[in-house]
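Trainee: need a 3D model of the sequence below.
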Amino acid sequence: MTLPLLILRPLEGALQTERRAKGLGLQAVVDPLFIVEPIIWSGPAAGDFDALLLTSANAVTYGGDQLDVYKPLPVLTVGQATARVAENAGFHIAETGDSSGQQLLNQLETDRYRSILWLAGEQHSLLDPGERQLDIVPVYRSRAIALGQKTAACLEAETVILLHSARAAKHLVTELDRLHIMRGQHHVVAFSAKVAAAAGQGWKSIQVADHPDDESLLSLATRLCQSE
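Mentor: You can find the predicted model right below:
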């Protein structure tokens, strides 16, 4: 028996993960827990900064025409997917981190990029810029929604659940408790240790991907889905 794979991330990213999952022969179920949408924003002058930080492709997708004034700045991105989207939009990628915004800031040479503008989501983790100036401007939001019927139906039997963020993990747990859906027969595959911690206890199993990317996440999920 092959277990279904439940993908809960916002739709655009979920469809990318679904394509990869189906390429691995997995039975993927997409039912986002969040809707990503633009917000009204205004940013400081580009000339006040010597680099732009992008930790999600959503900033490019939903930032709007106001992004154009920042295209002369070198861009620091987290993840290859964000880098590709930014480059396709006309930004110049100077540095790409593998795991998180904090890891990317930590790996920068001390005397480079002293003043950085971060175009972020409304909900974002705090970063320690050290001696650098880091200004944060939210340009999009991820709005949490109720757990959908597809998810509820999927969770009637043993399922492998992909969790890409700590916020998604916490929201899923809240929704399961609200609907009195037990966790004990389901497996969680978490993007990082932070995400696994947010998912809490009580699952049949909870495992963390070797690296914070879809390739590692799906490699682990494939072993779980096809182990029965």
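
Trainee: switch to C-alpha atoms for all contacts and neighbour counts from now on
Mentor: Will do.

Trainee: count of neighbours near Q27?
Mentor: When neighbours are defined as other C-alpha atoms under 10 Å, Q27 has 15 of them.

Trainee: what's the neighbour count on the residue lying closest to it once chain neighbours are set aside?
Mentor: In space, and not counting its chain neighbours, Q27 is closest to P4: 5.0 Å by C-alpha to C-alpha, 6 or more residues apart in numbering. Using other C-alpha under 10 Å, P4 has 21 neighbouring residues.

Trainee: counting neighbours, what do you get for Q123?
Mentor: Q123, neighbours per other C-alpha under 10 Å, totals 12.

Trainee: hang on, isn't it packed against V139?
Mentor: No. Checked against C-alpha atoms under 8 Å, the pair Q123 and V139 is beyond contact range at 10.5 Å.

Trainee: quick revisit: I'd guessed the residue nearest to Q27 sits against G25; true?
Mentor: No. With contacts counted by C-alpha under 8 Å, P4 stays clear of G25, the gap being 10.7 Å.

Trainee: surely L134 and Y113 touch.
Mentor: No. Contact criterion C-alpha under 8 Å: L134 and Y113 do not qualify, at 9.9 Å.

Trainee: ok, now how distant is D214 from L15?
Mentor: Spatial separation of D214 from L15 under the definition C-alpha to C-alpha, to the nearest Å is 12 Å.

Trainee: go on, I93?
Mentor: For I93 relative to L15 (C-alpha to C-alpha), the value is 25 Å.

Trainee: do G47 as well
Mentor: 37 Å.

Trainee: please say which of these two ends up with more neighbours.
Mentor: Applying other C-alpha under 10 Å to G47 and L15 shows that L15 carries more neighbours, namely 18 against 11.

Trainee: also this sequence, please, to line up against the first:
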Amino acid sequence: MTAGSGKRVAVLRPEPGNARTAERAAARGFDVMRLPLFELGPLAWSPPDPDGFDALLLTSAAAVRHAGPGLEPLRRLPVVAVGEATARTARAAGLSVVATGEGGVATAVSLADSMGLTRLLHLAGRDRMPDAPGVTALSVYATDPLPIAAGATGILAEGWTALLHSPRAARRLAMLVDRDATARDSIALAALGHAVLDAAGQDWRRAVAADRPTDAALLDLVARTAD
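Mentor: Below is the predicted model of the structure:
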């Protein structure tokens, strides 16, 4: 935990993103608690023929980090990324990013379509959204729950805002809070978008969603709304 302005945020996302978000929050003067709910790991997969696709769709930097050698034959495909963080990771891996959407998967797919990229290969996590029209999803990594001690969510009632980066994290936090009999109306949430917030359910002390899927927007939101 770091000393700060009195605004408290709990970072629930997996590593290595947890450390990056925590560092950004600390730099903004927040008190920070790191409580990752999941860990990421690679899956065995085989790449399809790249000639069957116009571009790669990347919705998470984890897909690039965990794709392994299967990524090699797909490198000639341009990349449509959801979010600048994913785009940066793709570029660092030597991929060519031709478009970056900031409004979620549907916006990125629409952006790709406007560029004539209508056959997208989505390198995704195991627990992914259903395929969108024109998108073929392939699981290359898994997000598995970490053990969380009974009663651990009680500390969140002590003035912390839980940062939610995914619908799955939102659902698991709600399950853990209910398991621990912690009152939802004692915990504040800040989510990376409305779909993420909706997954957490109702009855929280405060529940707000960022207008852009970035850490900067999420932390700006907490700074404006925290008690």
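
Trainee: what TM-score do we get after superposing?
Mentor: With the length set by TM-score structural alignment, normalised by the length of structure 2, the two chains reach a TM-score of 0.91; 223 aligned residues with a C-alpha RMSD of 1.9 Å.

Trainee: quick one on the thing from earlier: what residue of structure 2 takes the place of the residue nearest to Q27 of structure 1?
Mentor: In structure 2, the residue paired with P4 of structure 1 is R8, using TM-score structural alignment.

Trainee: touching, that match and L156? I think so.
Mentor: No. Counting by C-alpha under 8 Å, R8 of structure 2 does not reach L156; the two are 9.4 Å apart.

Trainee: ranges for the strands of structure 1?
Mentor: 5-7, 28-30, 34-38, 51-54, 74-78, 92-97, 115-121, 133-144, 160-163, 187-190, 205-208 (DSSP state E).

Trainee: could I get those as TSV with distance to V60 of structure 1 and mean neighbour count?
Mentor: Below are the strands of structure 1 laid out as TSV (distance: least, C-alpha to C-alpha, whole Å; neighbours: other C-alpha atoms under 10 Å):
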stretch	distance to V60 of structure 1	mean neighbour count
strand 5-7	23	26
strand 28-30	23	19
strand 34-38	10	17
strand 51-54	8	25
strand 74-78	11	24
strand 92-97	13	18
strand 115-121	9	22
strand 133-144	9	18
strand 160-163	23	24
strand 187-190	25	25
strand 205-208	28	18
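
Trainee: for Q107 of structure 1, find the nearest of the ones you listed.
Mentor: Nearest to Q107 of structure 1 among the strands of structure 1 is strand 92-97 (8.2 Å), distances taken as C-alpha to C-alpha.

Trainee: got the contact list for that closest one?
Mentor: Strand 92-97 of structure 1 has contacts (C-alpha atoms under 8 Å, 6 or more residues apart in numbering) with 71-80, 83, 86-87, 103-104.

Trainee: kindly report the same for stretch 47-61 of structure 2.
Mentor: Against stretch 47-61 of structure 2 from outside (C-alpha under 8 Å, 6+ apart): 64, 70-71, 73-74, 77-83, 85-87, 89-90, 105, 117-124.

Trainee: repeat that for stretch 155-165 of structure 1.
Mentor: 3-9, 169, 181, 185-192, 195, 217, 221, 224-225.

Trainee: can we see that at 6 Å?
Mentor: Contacts with stretch 155-165 of structure 1, where a contact means C-alpha atoms under 6 Å, 6 or more residues apart in numbering, come from 3-7, 185-191, 195.

Trainee: could those go into JSON lines alongside distance to L162 of structure 1?
Mentor: As requested, the contacts of stretch 155-165 of structure 1 are exported to JSON lines (distance: C-alpha to C-alpha, whole Å):
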{"residue": "L3", "distance to L162 of structure 1": "13"}
{"residue": "P4", "distance to L162 of structure 1": "11"}
{"residue": "L5", "distance to L162 of structure 1": "7"}
{"residue": "L6", "distance to L162 of structure 1": "6"}
{"residue": "I7", "distance to L162 of structure 1": "5"}
{"residue": "Q185", "distance to L162 of structure 1": "15"}
{"residue": "H186", "distance to L162 of structure 1": "11"}
{"residue": "H187", "distance to L162 of structure 1": "9"}
{"residue": "V188", "distance to L162 of structure 1": "6"}
{"residue": "V189", "distance to L162 of structure 1": "5"}
{"residue": "A190", "distance to L162 of structure 1": "6"}
{"residue": "F191", "distance to L162 of structure 1": "8"}
{"residue": "V195", "distance to L162 of structure 1": "10"}
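
Trainee: could you measure from D177 of structure 1 over to R183 of structure 1?
Mentor: 9 Å.
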